[in-house]
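Novice: Please find the sequence and the predicted model below.
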Amino acid sequence: METLFNKNSHSKPLIIAGPCSIETPEQLDNTVQELVSQGINLIRGGVWKPRTRPGSFEGLGSIALPWIQEIKNKYPVKFAIEVASAQHVEEALAHEIDILWVGARSTVNPFTVQEIAESLKGVNIPVMIKNPVNPDLSLWIGAVERFQKIGIQDLAVIHRGFSNFRDQIHRNSPLWQIPIEFRTHFPDLMMINDPSHISGKRDLVPIIAQKALDLNFDGLIIESHCNPDQAWSDAAQQLTPKNLEFMLSQLKTRKVKFEAAEMLNQLAEIRSQIDQADHDLLEALHRRMQLVEKIGEYKKLNNVAVLQMERWKEIFDSRPKWGESLGLNPELIQEIFGILHQESIRTQTEILDKIESNN
């Protein structure tokens, strides 16, 4: 059985594009016409739009489905929409929608995922599953497993970033380590990146898209609108089809397999150096934790509180600056030392408990 999301059948990254929301027949037609002229034949469009707060535009709903059918009769395209309930699925199938996706606000709820999955039992249709809003790998894995269990074979996942109130750059933090970890569980599933929802700003879309391709993502799903500044939703992150065409022409795909012996040898040498650097890091971490144990014992013997806020503030302020002077990302250094601090507190507390239990 031929499947859309078969990794081996695509020599180039899969591109899905279209408006955040379907607004009018004219808007949909104009956008699709321009995208088709670029060779894009997988179109996305919002019919039902679950929004965070009431009052936002939540899609036209069922009224837009016949417009999609008219577009499919006019242009050689397949159409993808988001569904959030069994009723949505029923209406989508009745209007011959080609591809369904489960949104981030649905993936976070196992009951909703199960309802949508069961409504597709016995149906042969491609399904894409977005990561949940919150950075919970298990929820994402569980959603895929629910669809696999009811027999959906043609599956892909979409990485659209995660809510993070601390991120001042992205609309949704990419947290690249989560999709990378996900791929270790499902190496054969296509993983598609959504740079529009990660960036929230159209000037960041190319940067996120290139990063995804550098990490060997299998495709991109991008919001494109014939007049994005007048869009009824997500105006700031949508590209005109013309700008999308230019962006795609500038993106570079990386080699996945190395064939030349010389290249393989160079790669092996660099990896060996990385292994040694990692070993050195672990030895340094071991030395640091030994010192943490010593200071924990000293604090106990001298009746000093484990948590010293002035010292922690000094570390939290100075280490990112040290890292930045070495060309390292200060936000990364903050995160690393935040984890180290938590482990230091845990270690010192354990020492305190052990000493008290021996007395």
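Specialist: Structure received.

Novice: Please count neighbours and contacts with C-alpha atoms only from this point.
Specialist: Will do.

Novice: quick one, what contacts residue 22?
Specialist: By Cα atoms under 8 Å, 6 or more residues apart in numbering, residue 22 lies in contact with 28, 45, 46, 47, 59, 60, 64.

Novice: Then residue 39?
Specialist: Applying Cα under 8 Å, 6+ apart, no residues qualify as near residue 39.

Novice: Which parts of the stretch 101-250 of the chain are strands?
Specialist: Under the criterion DSSP state E, counting those that start in this stretch, strands of the stretch 101-250 of the chain are mapped to 127-130, 155-159, 190-193, 219-223.

Novice: Mind checking which of the contacts of residue 22 land in helices?
Specialist: residue 28 (DSSP state H).

Novice: of the contacts of residue 22, buried ones?
Specialist: 28, 45, 46, 47, 59, 60, 64 (16 or more other Cα atoms under 10 Å).

Novice: Columns distance to residue 351 on top of those residues, output as JSON lines?
Specialist: As requested, these are exported to JSON lines (distance: Cα to Cα, whole Å):
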{"residue": "28", "distance to residue 351": "65"}
{"residue": "45", "distance to residue 351": "58"}
{"residue": "46", "distance to residue 351": "56"}
{"residue": "47", "distance to residue 351": "58"}
{"residue": "59", "distance to residue 351": "57"}
{"residue": "60", "distance to residue 351": "61"}
{"residue": "64", "distance to residue 351": "64"}
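
Novice: Of those, which is the nearest to residue 72?
Specialist: residue 28 (11.2 Å; Cα to Cα).

Novice: One more to weigh against that first structure:
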Amino acid sequence: MKFNNKESFFTRLRAAEQGPLKIAGPCSAESEAQVMQTAQALAGKVHLFRAGIWKPRSRPNTFEGIGYKGLEWLSRVKQEFGLSVTTEVANARHVEEALKYGIDVLWIGARTTVNPFAVQEIADALKGVQVPVMIKNPVNPDLALWIGAIERIYSSGVTDLAAIHRGFSSYQKSKYRNAPVWQIPIELKAQFQSLPIIVDPSHIAGNRDLISQVSQKALDLGYDGVMIETHPDPDNALSDSEQQVTPARLAEIFEKLQVRKTNYDDAELVNRAEELRLQIDAADHDIIAALAKRMALVEQIGEYKKQNNVQVLQLERWKEIFRSRADWAEEAGINPDFVAELYKLIHVESIRKQTQILNEE
């Protein structure tokens, strides 16, 4: 897949600006007055006005969007404030109606991305249509599923695409509503370097106080834009009230965002960075050598267990390793949570190796 950033709708929206693409608007279009009030506050301050009119909710009897009449309100936003507008589509009928009302950009939500049948239905409806499409990551941390959704839309003939990172569901306790799992969008960017990636800090955070922090983290990683939910009266919003901010607070968040340089622009800095990278390469070589030594010892233990008919998993030993390595990490000034995750991977590989040895004929 080839994405031409120079001719991209998203690039044109930003024009000569050096800052990020700014997308904002209410989580849901609740009333015509609310939509127009929000748009008026955002006119000239954002590149793209967003509002959901069909809202896929986890449970029935909750606000599921205003429906088709919301398209009329978005059309008014375009006419009266000169803002480009975007809304979420989840099926072919949504696509047809949105295009009928001149919606500039469509986005596919996380609950739709997770379903290849639904994405294909949207892709079929888009054949022969040149409209920009943004695709959110699936609810679950599945890079292949995300790429598959992008490929389906691209195969329909739509090449003006962007990815939206809105975080992933997780059973683990976290300060975030949806775990960022930054490595997944980084891998997506590594595979498709010219594909714009936009962060949705509202859905990652689930808490308006974390939106600024998440937005800056994304820009530090080279993201192309932010998509933030804003509402004139967030506490009384009909959906996702805790993660929406007032237009005034949104302006403060935008003001504080810093865009980093894409690379070093000084020869001395380039040379120093290269020296440090060489040292990092040497350190990584030592780490790999140490892992190889450890795995060789694991194989010896596996052989010993096989000879003595002892099971692979020694729970008390694993607990002791998990506890002590985290303590060692803290003493060394390394994040113990990082080391704990690292040793989980090491332990999985150790179990695999020993199990293989025990079952060899």
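Specialist: Sure thing, it's come through. Note that this is a predicted model, so its numbers are computed, not measured.

Novice: Just the TM-score for the two chains, thanks.
Specialist: For this chain pair, the superposition-based TM-score is 0.95 by TM-score structural alignment, normalised by the length of the first structure; 354 aligned residues with a Cα RMSD of 1.6 Å.

Novice: still on that earlier bit, can you tell me which of the contacts of residue 22 of the first structure is nearest residue 264 of the first structure?
Specialist: Set against residue 264 of the first structure, the nearest of the contacts of residue 22 of the first structure by Cα to Cα is residue 45 (43.1 Å).

Novice: Please identify the residue in the second structure that aligns with that closest one.
Specialist: Aligned counterpart of residue 45 of the first structure in the second structure: residue 51 (TM-score structural alignment).

Novice: cool, and residue 157 of the first structure?
Specialist: Under the alignment (TM-score structural alignment), residue 157 of the first structure maps onto residue 163.

Novice: and that match, what is it in contact with?
Specialist: 134, 135, 136, 137, 195, 196, 197, 198.

Novice: Tell me which of these persist in the first structure.
Specialist: Using both residues aligned by TM-score structural alignment, their matches' Cα atoms under 8 Å, the first structure keeps these contacts from these: 134, 135, 136, 137, 195, 196, 197, 198.

Novice: What is the equivalent residue in the first structure for the fourth one?
Specialist: In the superposition onto the first structure, residue 137 of the second structure corresponds to residue 131 when matched by TM-score structural alignment.

Novice: ok, now which ones touch the residue lying closest to residue 184 of the second structure once chain neighbours are set aside?
Specialist: What sits nearest to residue 184 of the second structure in space, not counting adjacent residues and going by Cα to Cα, 6 or more residues apart in numbering, is residue 143, at 6.2 Å. Contact analysis of residue 143 of the second structure by Cα under 8 Å, 6+ apart lists 137, 184, 185, 188.

Novice: same thing with residue 293 of the first structure?
Specialist: So residue 293 of the first structure contacts 347, 348, 351 (Cα under 8 Å, 6+ apart).

Novice: Throw the kept ones among the contacts of residue 163 of the second structure into JSON lines and include distance to residue 285 of the second structure, thanks.
Specialist: Output for these, formatted as JSON lines (distance: Cα to Cα, whole Å):
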{"residue": "134", "distance to residue 285 of the second structure": "40"}
{"residue": "135", "distance to residue 285 of the second structure": "38"}
{"residue": "136", "distance to residue 285 of the second structure": "37"}
{"residue": "137", "distance to residue 285 of the second structure": "34"}
{"residue": "195", "distance to residue 285 of the second structure": "32"}
{"residue": "196", "distance to residue 285 of the second structure": "34"}
{"residue": "197", "distance to residue 285 of the second structure": "32"}
{"residue": "198", "distance to residue 285 of the second structure": "35"}
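
Novice: Neighbour count and distance to residue 98 of the second structure added to those residues, as TSV?
Specialist: Formatted as TSV, those follow (neighbours: other Cα atoms under 10 Å; distance: Cα to Cα, whole Å):
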residue	neighbour count	distance to residue 98 of the second structure
134	23	14
135	26	16
136	27	18
137	29	21
195	22	24
196	24	23
197	27	23
198	28	22
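
Novice: Sketch out the helices for the stretch 51-200 of the second structure, chain order is fine.
Specialist: 69-81, 92-100, 110-113, 116-125, 143-155, 183-191 (DSSP state H, counting those that start in this stretch).

Novice: Many thanks, have a good one.
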